[in-house]
Structure formats: C-alpha cells, structure tokens
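J.: coords below, sequence missing:
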C-alpha cells in the first residue's frame, strides 16, 4: 500500500503544494519508487481583503487534502526576511496549521536551510540548484512551475528523505 506526503510552502499570495507517493515497504531499497502525484498552487488575488485571502487558503487547502488524502504533511518553517511580509506569511501559515489540526493530519516542519541541505547536499543552495535537484530526484522531464509548486515538492521530498 502506498503512502502520500503533501508538501506545503505557505504564503498569503501563493501557497505552493506538491504531493508525492511512495511504497513504505520499499523505502530502504537502493532504487525506491517515488512518484509525483501532482503539484500546484493556491493563489489569492492581490488587493483583496486579507481575511478573504485567508478564507481562500482555508477552503482550497481543504480541497487539496480531500483530493489527495495525504498520510503526512510537510511544511516549510517561517523564515524572517521582511517584517511586513513575514506577518502575512505567518497568518497564512496559521490557517494551514488550523486546517491540519481540524483534519488530524500529522505534520513535520523544516527550515529553508534544512530543505536545501536535504535536496542538494548543502544548506545555502540557490533556487535553481534546488529546482534542478527536484527534477532529477523525482525523474521529471522539466522543472515544475511555478516556483512555489516546485518548493512544495521540495518540502515533500525533504520529509521523505528524513523519514526513519
């Protein structure tokens, strides 16, 4: 029986997600079978009331969970860079945490540096290095677009790499 990991890259304007599937019985194989189920984004319109944008994230994340039925959710931890943007991302992340609690879904969290380390082998990799590594590891013909969706796959893949 396969299991699914939903990776989330929270944001108020764009929340990236990626869903991967694997067979837990084959996790330790030399060539484990990991497949991409889907990836995409939840977008909220600019110049819309923040409360309405958070409601969109809430509703759409419930829909993503209904559609993909993940066994585990992996979330990128909040990274502080610009205070105004950080607060908005924190609000979106709070909605994500609420949805996961309502659905009783287990989750793990990783910092951006941990994700980069897991995907590329070093914690200060740039976006292109991470995207190339995702495409290679998941045997994709091209780099997933938009960038936020690729980030969602990176977060999901990090959870898979770090499983015991």
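T.: Structure received. The structure presented is a predicted model; accordingly, all values stated were derived computationally and were not measured.
J.: going forward, measure contacts and count neighbours with C-alpha atoms only.
T.: Noted.
J.: hey, where'd the helices end up in this structure?
T.: Assigned by DSSP state H, the helices in the chain fall at 50-68, 83-102, 112-120, 127-137, 147-161.
J.: May I see the ones you listed arranged in a markdown table, with distance to residue 15 and mean neighbour count as well?
T.: As requested, those are exported to a markdown table (distance: least, CA to CA, whole Å; neighbours: other CA atoms under 10 Å):
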| stretch | distance to residue 15 | mean neighbour count |
| --- | --- | --- |
| helix 50-68 | 8 | 16 |
| helix 83-102 | 8 | 16 |
| helix 112-120 | 15 | 20 |
| helix 127-137 | 17 | 17 |
| helix 147-161 | 7 | 26 |
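J.: Which one of those helices lies nearest to residue 44?
T.: Judged by CA to CA, the one of the helices of the chain that comes nearest to residue 44 is helix 50-68, at 5.4 Å.
J.: got the angle for the closest one vs helix 83-102?
T.: Orientation check (axes from the mean of the first three to the mean of the last three CA atoms, to 10 degrees): helix 50-68 against helix 83-102 gives 40 degrees.
J.: Dump the helices of the chain to TSV, plus distance to residue 37.
T.: Below are the helices of the chain laid out as TSV (distance: least, CA to CA, whole Å):
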stretch	distance to residue 37
helix 50-68	8
helix 83-102	20
helix 112-120	19
helix 127-137	14
helix 147-161	10
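J.: let's bring in a second model and compare:
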C-alpha cells in the first residue's frame, strides 16, 4: 500500500497495475486508489521486435516484471482475450497474455481478469464503446493533461475497472489483498 500526499501518514492507497496484452504492443497503466479517489501514477507500452515467438514472449515477461519492480503494485488486472475470426491471431494473443500474466504473478502480484465489455462498461458506461471513447474517459477520470495512447488507455481502463469492482469494505475484491503494511517512500 502506498501513502498519498504529504500528511497521509495513516492513510494508504492501493496501487493497481492494469495490463492490455498484445504480442507487438502491451499497454500498462498504474493507478492509486484511495477510497473513491483514483490517481494516475504511470502508463506506457512494452513493445516487442519482430522475430521468433519465444524471444518476443520473454520481452513481454521481462517488461512486466520491470514495471512491477518499478511501481510496486499491490494488485493487477488484465483483459481477457476474446476469440476472433482468425484462430492463429487468437492463439498468439493468448500466448502474449500468458507471458504478461506470468510476469506479474511471478512477482507475487495478485491478478484479476475482466472482459473488454466489463472494462468499457466500468469506464465509459457502455460495453461497446469505441477506443476513442475509452481514451477520452480515461483522460477525464484520471485528470490527465493529454490523451493517453490507445494501448496505455486500455491498460488504465482495466485498472480503473478493477478499482471500481469493489466487493469488500476497503473498495477492492477481498481475494486480491496483500502486503497491507508496505509503504513506498516516493510516488
């Protein structure tokens, strides 16, 4: 858990990592949740180069581990892969998703999964929203100065969806709690 603000010594936030898996580009977004407030921490992408699949998957695994090491999330959320018309594309995306999940859970970060419909519903209020609508709502909800890129926006939307999927008194799913007393010196 992470403190927010200079006088927040007894108030802690939960840090959430959102992941939008892709074999070429995987988006990540990190937010802090304190009560009903969400605060942007960071976002970006992990990109793989063309080449053999095992090397690309290792790039994703290592990239997620680096993000986890850098931002120390308490929980993570990932988008569930949809089945599309091309079975080969679906298989490759599933493998990328597996590498992304393994990157987080190998660092002992609890993982939750959400469908694209759930994520869009939570962020835009409409499960079939376009990418641009998701980007604009993420910008608005996190008070960002500029529009996040599409992959980072999808990852941030996944984190927002998780933050708003509260089932326990602290505002997060009970199965995802860990490291209760941990604090980070700077955010």
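T.: Happy to help now that I have it. None of these values were measured; they are calculated from a predicted model.
J.: which parts of stretch 27-46 of structure 1 are buried?
T.: 27, 34, 35, 36, 39, 40, 41, 42, 43, 44 (16 or more other CA atoms under 10 Å).
J.: for stretch 71-87 of structure 2, that is, sorry about that
T.: For stretch 71-87 of structure 2, using 16+ other CA under 10 Å, the buried residues are 71, 72, 73, 74, 75, 76, 77, 78, 79, 80, 81.
J.: The third one touches residue 15, doesn't it?
T.: Yes - A contact is recorded between residue 73 of structure 2 and residue 15 when judged using CA atoms under 8 Å, the distance being 4.8 Å.
J.: Mind listing the shared neighbours of these two?
T.: Any residue near both residue 73 of structure 2 and residue 15 by CA atoms under 8 Å, 6 or more residues apart in numbering counts here, and that gives residue 30.
J.: Would you mind giving the residues in structure 1 matched to stretch 61-77 of structure 2?
T.: Alignment note (TM-score structural alignment): stretch 61-77 of structure 2 is matched to residues 58-74 of structure 1.
J.: Contacts for the matching stretch, please.
T.: Stretch 58-74 of structure 1 has contacts (CA under 8 Å, 6+ apart) with 3-8, 19, 42, 95-96, 99, 105-110, 155-156, 159.
J.: ditto for stretch 115-127 of structure 1
T.: Contact with stretch 115-127 of structure 1 is made by 112-114, 129-130, 133-134, 154-155, 157-158, 161-162, as judged by CA under 8 Å, 6+ apart.
J.: okay, that stretch sits on what stretch of structure 2?
T.: Aligned using TM-score structural alignment, stretch 115-127 of structure 1 spans residues 119-131 in structure 2.
J.: what's the span of that stretch from first residue to last?
T.: One end of stretch 119-131 of structure 2 to the other measures 11 Å (CA to CA, to the nearest Å).
J.: what does stretch 3-15 of structure 1 give?
T.: End to end - CA to CA - stretch 3-15 of structure 1 spans 22 Å.
J.: Check the offset of that stretch from the chain's centre.
T.: Computed by CA atoms, centre = their mean, to the nearest Å, the separation of stretch 3-15 of structure 1 from the middle of its chain amounts to 4 Å.
J.: Please spell out which residues along it are buried.
T.: Buried, per 16+ other CA under 10 Å, within stretch 3-15 of structure 1: 4, 5, 6, 7, 8, 9, 10, 11, 12, 13, 14, 15.
J.: Just these: which are in strands?
T.: Secondary structure from DSSP state E places 4, 5, 6, 7, 8, 9, 14, 15 of the buried residues of stretch 3-15 of structure 1 in strands.
J.: Which member of these is positioned nearest residue 57 of structure 1?
T.: Taking CA to CA as the measure, residue 57 of structure 1 sits nearest to residue 15 out of those, at 7.8 Å.
J.: separation between the closest one and residue 1 of structure 1?
T.: 29 Å.
J.: Residue 148 of structure 1 now?
T.: 29 Å.
J.: OK, contacts around the residue mapped onto residue 15 of structure 1 from structure 2?
T.: When structure 2 is aligned by TM-score structural alignment, residue 15 of structure 1 is paired with residue 26. Counting by CA under 8 Å, 6+ apart, residue 26 of structure 2 touches 19, 20, 45, 46, 47, 60, 151.
J.: of those, closest to residue 93 of structure 2?
T.: residue 20 (10.6 Å).
J.: Looking at the helices of structure 1, which is nearest to residue 23 of structure 1?
T.: helix 147-161 (11.0 Å).
J.: list the helices and strands the closest one packs on?
T.: Using 3 or more CA pairs under 8 Å, 6 or more residues apart in numbering; DSSP states H and E as the contact test, the elements touching helix 147-161 of structure 1 are strand 3-9, strand 14-22, strand 34-43, strand 72-76, helix 112-120, helix 127-137.
J.: Have a look at how far, on average, the longest one is from structure 2.
T.: This points to helix 127-137 of structure 1. Compared with structure 2 after fitting, helix 127-137 of structure 1 deviates on average by 1.0 Å (mean CA distance after the TM-score superposition for structure 1).
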